[in-house]
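Enquirer: below is the sequence, then the predicted model.
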Amino acid sequence: MSADREANVLKEQFIPDTIFLFVAKGTIQTYDGNKKSIFRTGDAIIAQKNRLAKYELPDEKDAFEPIVFCFDEDFLREFKAKHNIQPNGSLIGDSFVKLPKNKFINSFITSIKPYHKGIMELEKEFETVKYEELLLILLKVNPELADSLFDFRKPGKIDLEAFMNKHYAFNVSNERFATLTGRSLSAFKRDFKTIFNDTPSHWLVKKRLEEAHFLINKEGRKPKDFYLELGFESLSHFSVAYKNKFGYAPSRQADK
């Protein structure tokens, strides 16, 4: 991967609302802190809300064409009441759920073409009815989605140590980490200090640099190929931080 791939990596890696994505053309690679997935032309995916995720797109212009529907909470609440949906409370674990290929989704994608104006835009007169139609199809294709789609609770308090060790490479604010772990900002910082005996900002940089050291020395990877994956905003920022911690530039070891 080239250094100019910065434009292809999502900076804000929080998914606030449930998203349906259909890959009309090309590929997209995602990472949720646990696993990487690649989705290709014809794949339909649900990206679950209140999750951290990164994605990477092809370098070529016009190589990726998505069709995206974003389900906000107000719409989902109205739909739930209208159709009297009763979730079972069994949430799906993965941040990205690949839907089985089926005729209903394919027919739906074909049906919106006359009204489709852009990635996330339909002719206004057809917007509500098409969103409802898609949601009915999704529930028919995968009924288990109801538990995640119609769960309107805020994230509950979870194991902070496990969460941070899984998501340390995500470059988001302490406020976001606090919300996702079910804490106020002050409680997050207090619990963090108790568990890690460190501040979040210092621990995150240290954790990322330790992983970078492993990738360079044990796997032979080049810094330009992974610094964005570890949450550094630029290669120069990474290089300075690495040299300050280890006493030498990452390029010295990487070039051996």
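Expert: Arrived safely. All figures in this text were calculated on a predicted structure; none of them were measured in a lab. Residues are numbered from 1 along each chain as shown.

Enquirer: going by C-alpha atoms from here, please, whenever you check contacts or count neighbours.
Expert: OK.

Enquirer: just the helices in the stretch 151-256 of the chain please.
Expert: Shown for the stretch 151-256 of the chain, the helices assigned by DSSP state H, counting those that start in this stretch span residues 160-167, 174-180, 185-196, 200-217, 235-246, 250-254.

Enquirer: then the stretch 1-150 of the chain?
Expert: Residue ranges of the helices in the stretch 1-150 of the chain, as given by DSSP H, counting those that start in this stretch, are 73-83, 103-112, 124-141, 145-149.

Enquirer: from the chain's centre, how far out does stretch 132-146 sit?
Expert: Its chain's average C-alpha position is 21 Å from that of stretch 132-146, according to CA atoms, centre = their mean, to the nearest Å.

Enquirer: check which residues of it are buried.
Expert: Neighbour-count burial for stretch 132-146 flags 134-135, 138, 141, 144-146 (criterion: 16 or more other CA atoms under 10 Å).

Enquirer: in TSV, list the helices of the stretch 1-150 of the chain along with distance to Leu180.
Expert: What follows is the helices of the stretch 1-150 of the chain, written out as TSV (distance: least, CA to CA, whole Å):
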stretch	distance to Leu180
helix 73-83	17
helix 103-112	31
helix 124-141	26
helix 145-149	16
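
Enquirer: highest mean neighbour count out of those?
Expert: Counting by mean count of other CA atoms under 10 Å, helix 145-149 has the highest mean neighbour count of the helices of the stretch 1-150 of the chain, with a mean of 20.

Enquirer: take the one below as the second:
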Amino acid sequence: MITSSLQSCHLGPGISPEQVISDHFFLYLLKGSMLAYSGDKHYHFHPGDSCIARKNHLLRYTKQQQDGDFKKIVIVLDEAFLKRFLARHRVDTGIATSDDSILPVKDDQLLTSFIHSLEPYYRGEAEIEEAFADLKREELLLILLKSDPGLAAALFNFGAPQKIDIEAFMTRNFRFNVPLERFAFLTGRSLSAFKRDFQQIYNDTPGRWLTKKRLEEAYFLIHQQSQKPKDIYLELGFENLSHFSFAFKKQFGLAPTAVLY
């Protein structure tokens, strides 16, 4: 599937919903800017920048318009397509050396020419014609692998997430507001195994620990860095300001605004 936001996307700079990346996708920014946060790293994209967002990773992003507009091209590299590609081409997959959510893509003449070549194929400026979709995806992937063969190790890994250290994962990702089932899957566990292992490490349930950890971070940001509650509650995994304020006061005995000064 190849999609594009060549049509105007009237999105403000607010926090986008949490996203568990279900398939690898290539992103090329045409207009505007974008900030992305992966739990331990921040990324800033400008027009002409491109990257691959990796499957089974967490990502939060904000979009900034330029002259009232935001345009990007997104090309999804789903598992079925990647397996078809692998059957047709000899690729040294290797072993991934990084677990970053975002993989930068080097800009070169081939990639620039490819981006320009897409325009004639768009149907209604939203989606490329189905008859050409796989051909253009294959062309893109050949260009990417020629420029950076190391991408193959990440793209052609079709296994489920392996069992990893819960403590390191949760410390990095506690700000993401995703279901416990997702946290479990991304750490390579069933939900029951995740809860059991979590209890052994923290002597607490995941739900209680997440709330406490997010509130402690909120207290630090408000009290030590003078950030306003309305500017941080979404970033810390709370769905609305009233819920955040209620939980904060229950935890610390004070409203969030009371510790601001």
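Expert: Thanks, I have the structure now. In this text, all values refer to a predicted model and were calculated from it rather than measured experimentally.

Enquirer: any chance of TSV for the helices of the stretch 151-256 of the first structure, columns mean neighbour count and distance to Ala44 of the first structure?
Expert: Output for the helices of the stretch 151-256 of the first structure, formatted as TSV (neighbours: other CA atoms under 10 Å; distance: least, CA to CA, whole Å):
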stretch	mean neighbour count	distance to Ala44 of the first structure
helix 160-167	15	25
helix 174-180	18	26
helix 185-196	14	36
helix 200-217	17	32
helix 235-246	16	34
helix 250-254	15	39
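
Enquirer: out of these, nearest to Asn8 of the first structure?
Expert: Closest approach to Asn8 of the first structure among the helices of the stretch 151-256 of the first structure is made by helix 235-246 (15.2 Å; CA to CA).

Enquirer: Provide the aligned range in the second structure for the closest one.
Expert: Residues 241-252 of the second structure are where helix 235-246 of the first structure aligns, taking TM-score structural alignment as the criterion.

Enquirer: average gap between the matching stretch and the first structure?
Expert: In the superposition with the first structure, the aligned residues lie an average of 0.8 Å away from stretch 241-252 of the second structure, counting by mean CA distance after the TM-score superposition for the first structure.

Enquirer: which residues are in contact with the residue nearest in space to the middle of the second structure?
Expert: For the second structure, the residue sitting closest to the mean C-alpha position, by CA atoms, centre = their mean, is Leu59 at 2.2 Å. Contact partners of Leu59 of the second structure, counting by CA atoms under 8 Å, 6 or more residues apart in numbering, are 18-21, 36-39, 101.

Enquirer: try it again with 6 Å
Expert: 19, 37-38 (CA atoms under 6 Å, 6 or more residues apart in numbering).

Enquirer: quick one: which of those is most hemmed in?
Expert: Tallying neighbours with other CA atoms under 10 Å puts Ser38 at the head of the contacts of Leu59 of the second structure, with 20 neighbours.

Enquirer: map that one onto the first structure.
Expert: When the first structure is aligned by TM-score structural alignment, Ser38 of the second structure is paired with Asp32.

Enquirer: stretch 165-173 of the first structure corresponds to what range in the second structure?
Expert: Against the second structure, the aligned range for stretch 165-173 of the first structure is residues 171-179 (TM-score structural alignment).

Enquirer: measure that stretch end to end?
Expert: With CA to CA, to the nearest Å as the measure, the ends of stretch 171-179 of the second structure fall 16 Å from one another.

Enquirer: same question, stretch 93-106 of the first structure
Expert: Using CA to CA, one end of stretch 93-106 of the first structure lies 25 Å from the other.

Enquirer: of all the residues in it, which ones are buried?
Expert: Taking 16+ other CA under 10 Å as the basis for neighbour counts, the residues of stretch 93-106 of the first structure that come out buried are 95-96, 98-99, 105.

Enquirer: in the second structure, which residues correspond to it?
Expert: Residues 99-112 of the second structure are where stretch 93-106 of the first structure lands, counting by TM-score structural alignment.
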